[in-house]
Structures are given as C-alpha cells and as structure tokens.
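Okay, predicted coordinates and the sequence, questions at the end:
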Amino acid sequence: MEDRKFRNAMGSFATGVTVITTEVDGNIHGMTANAFMSQSLIPKLVAISLKEDAHMLKKIKQSGQFCINVLSEDQQDLSKVFAGQVKIDSEIQFDYLDGKPVIPDALAQVACHVKSEYIEGDHTLFIGEVTDVNLEDGEPLIFSKGKYRTLEKLENPVAAVN
C-alpha cells in the first residue's frame, strides 16, 4: 500500500492537539504532537509516540521527563510554532507543573517521568508515569484530515440519560 494512502487513512481519525515539552540543561524544548493517549488509570500512565529523527526524542531521553499540554481552540498559533510552521519574534513563556515546563492556559497539563520506552517501526513509544495534572476550562483544538478544527457548539444540548 502507498504511504500517502496510509497517512490519509490515519488522518481521518480526529485527534486533539498537544505540545510535548521537556527541559534539558535549563533550555525548554517543545513539539506539536497528536500521537498521545491515556494508557492506564492504576497506575496513572500515558503514552506518546515520537519519530526516530525527531529532535524531541533525544531531549526526552536526556531529561527522563515530559509534559503533555492539551491545547485549547485559542492556541492554534502555538501549535504551528511548535510544529515549525510559524516563526515568532517574541519568547514563549512557560509555567511549571511538578518542576516541569508547561504551556500556560492549555486545557490540560500532564507532567510525567519516563517509565519505559519501546522502539516500534520508525517511532519510539514513551510510557510516562503521571506525577501531576492541571485542568483549565475551554474547548479543545482538533486536528483531522490535515486541518485544524473546533467542536461545534450546540444551541440546545440534549441532557444525558442515566
């Protein structure tokens, strides 16, 4: 099967947009990623997947920690900056969660230390043990079929049935 056909099929799955951050020798590094998932509740584990040639791969291996920042619908520009699609003149400000750098106002900030890693195909899967979480109000930034999207707001939402 052709690579493009496979990529298009995988791109049909709508995902949230995250920025993965870490800090090495006092320098903060980040990259936009949508290969993230919750792995386990007990213990609290998450998984991220990074391509073998990604600059962040080496940084996470060096630091042994990372944060997942789930972006809000208002943070599309940040997604583009950390994806290397847009350059900005100003310095990006970070907050800290459990001593790890996070994106201010992200919908969710998940601090982790690397529990294990697995090389599969051309990616490394990092399993992170969650050390802290912070939540904010707002709506998520969505990515599907190569485009940013937002959730449609319903005028008359139907109440959940128990």
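Looks like it came in fine.

going forward, measure contacts and count neighbours with C-alpha atoms only.
Will do.

Which residue ranges of the chain form helices?
Remark: helices assigned in the chain by DSSP state H are 3-11, 55-63, 76-82.

Show me the one of those helices that comes nearest residue 123.
helix 55-63 (9.3 Å; C-alpha to C-alpha).

Pull out the buried positions in stretch 58-70.
By neighbour count on 16 or more other C-alpha atoms under 10 Å, the buried set for stretch 58-70 is 59-60, 64-70.

burial measure for residue 4, as a count.
For residue 4, the neighbour count with other C-alpha atoms under 10 Å is 9.

ok, it to residue 10 distance?
Using C-alpha to C-alpha, to the nearest Å, residue 4 is found at 10 Å from residue 10.

ok, and here's another one to check against it:
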Amino acid sequence: NFGIGQDIQPKQDLTCFVKWPLYIRLQRQRAILYKRLKVPPAINQFTQALDRQTATQLLKLAHKSQYSHHLGGEQEGSAGGNRPVSEEGVPYCIIKGKARLGRLVHRKTCTTVAFTQVNSEDKGALAKLVEAIRTNYDSYDEIQRHWGGNVLGPKSVAQIDKLDKAKAKELSTKLG
C-alpha cells in the first residue's frame, strides 16, 4: 500500500517527466518527422551511403594515389546528366560528407570525384573496393525507385493492429 505515511514507492524512471532543453526537444521532433514523412527516391538514395570501413579504405587509396579528379560544372553535368552511371558501367558510391571528398582535391567541399589514374601497386586494392562497391550498389534501379521514410508511430501501429484483429475476428465469426 503506497498511501500517505505508508510504504515508499519503488524507484522509477522519471526521464519522461523531465522538461528537456529546447534544442533536445527540437532534435528529437526533427528525427521523428524525418522518419514519418515520405522521402522521394531522388533524396532517399543518399541514405544508402557506403559503410564507414569501405569509405575509409577508398579515401585512403585516393589520398595515396592523389590521381582523383574533381569534376567541375561542365564535366559533372556530362558525367551525371545524360546517362545514368549504371548504364555506363562505371561503379559509383555515395560517401557521407562533402568535406571528406573536398580534402582529396584541396577544396572545402566537393560533390563528385572520379579516379582518372591508379598506381600499379594499388590496382589490386582498387579492384577489391570496386567489387565491394558493386555488390552494394548493383541494385541501382531499385534504389532509384525506393521511397524512404513513411514509418508509422507506435499509436498508429497499435490502431492498425487493433483494426486487423477486429477484421480477423469478424471474418472468423462469419466463416465459423
């Protein structure tokens, strides 16, 4: 009995009652909104970034060879504008952080980098990386058609489950 003057209540997690600072509330709300809203495929493809280990290997190889080439406005348009990279047969990948690519070409940021030459001793490492990248990005067409976000919250999921159970129960009463 936990009335006044009686037993002490057990310790509880009271974090849900804390008045969190505004920046924490905003970043939590923003994260939830990003999950809830539908994201078009053209933007959602950037969530399919290369994993950290492979990206680090690729950047180390690029720093080592220093033959990576920044594509300017005209070349970038010709590289990405006319035909998709998948049709060209050129392996591509998405790496998080434009600044990381910018360091390769001695700029602040860079969106597109291409390998123009590779040292002969690095060709084996590059071939392994290309194989790993191709396995990750071989479903280019599917990535281009897949919408992102649109994750329902717990209340909506519970409501849908409740409706499904009611429909199943109604169907079983009709049949049985």
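That came through, no problem. As the structure is a prediction and not an experimental result, all values here were calculated from the model.

what's the TM-score here?
Once superposed, chain against chain, the TM-score is 0.22 (TM-score structural alignment, normalised by the length of the first structure); 65 aligned residues with a C-alpha RMSD of 5.5 Å.

want to throw the buried residues of stretch 58-70 of the first structure into JSON lines with distance to residue 132 of the first structure?
Below are the buried residues of stretch 58-70 of the first structure laid out as JSON lines (distance: C-alpha to C-alpha, whole Å):
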{"residue": "59", "distance to residue 132 of the first structure": "20"}
{"residue": "60", "distance to residue 132 of the first structure": "17"}
{"residue": "64", "distance to residue 132 of the first structure": "15"}
{"residue": "65", "distance to residue 132 of the first structure": "12"}
{"residue": "66", "distance to residue 132 of the first structure": "11"}
{"residue": "67", "distance to residue 132 of the first structure": "10"}
{"residue": "68", "distance to residue 132 of the first structure": "11"}
{"residue": "69", "distance to residue 132 of the first structure": "12"}
{"residue": "70", "distance to residue 132 of the first structure": "14"}
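
Residue 15 of the first structure: which of those residues is nearest?
Of all those, residue 70 has the smallest distance to residue 15 of the first structure: 10.6 Å, by C-alpha to C-alpha.

doesn't residue 18 make contact with that closest one?
Yes - if you go by C-alpha atoms under 8 Å, residue 70 of the first structure and residue 18 touch, sitting 4.5 Å apart.

Excluding covalently adjacent residues, which one is nearest to residue 58 of the second structure?
residue 129 (7.0 Å; C-alpha to C-alpha, 6 or more residues apart in numbering).

Identify the residues contacting that neighbour.
By C-alpha atoms under 8 Å, 6 or more residues apart in numbering, the contact set of residue 129 of the second structure is 54, 57-58.

That one - that's part of a helix, no?
Yes - counting by DSSP: H, G, I helix; E, B strand; the rest coil, residue 129 of the second structure is part of a helix.

that older thread, ranking by neighbours, what's the top pick from the contacts of residue 129 of the second structure?
residue 58 leads those on contacts (other C-alpha under 10 Å) with 19 neighbours.

what helix or strand is that one on?
Assessed by DSSP states H and E, residue 58 of the second structure sits inside helix 52-65.

Residue 69 of the second structure now?
strand 68-70.

For residue 114 of the second structure, which three-state class applies?
Reduced to three states by three-state DSSP, residue 114 of the second structure is strand.

Could you give the number of residues near it?
Going by other C-alpha under 10 Å, the residues that sit close to residue 114 of the second structure add up to 14.
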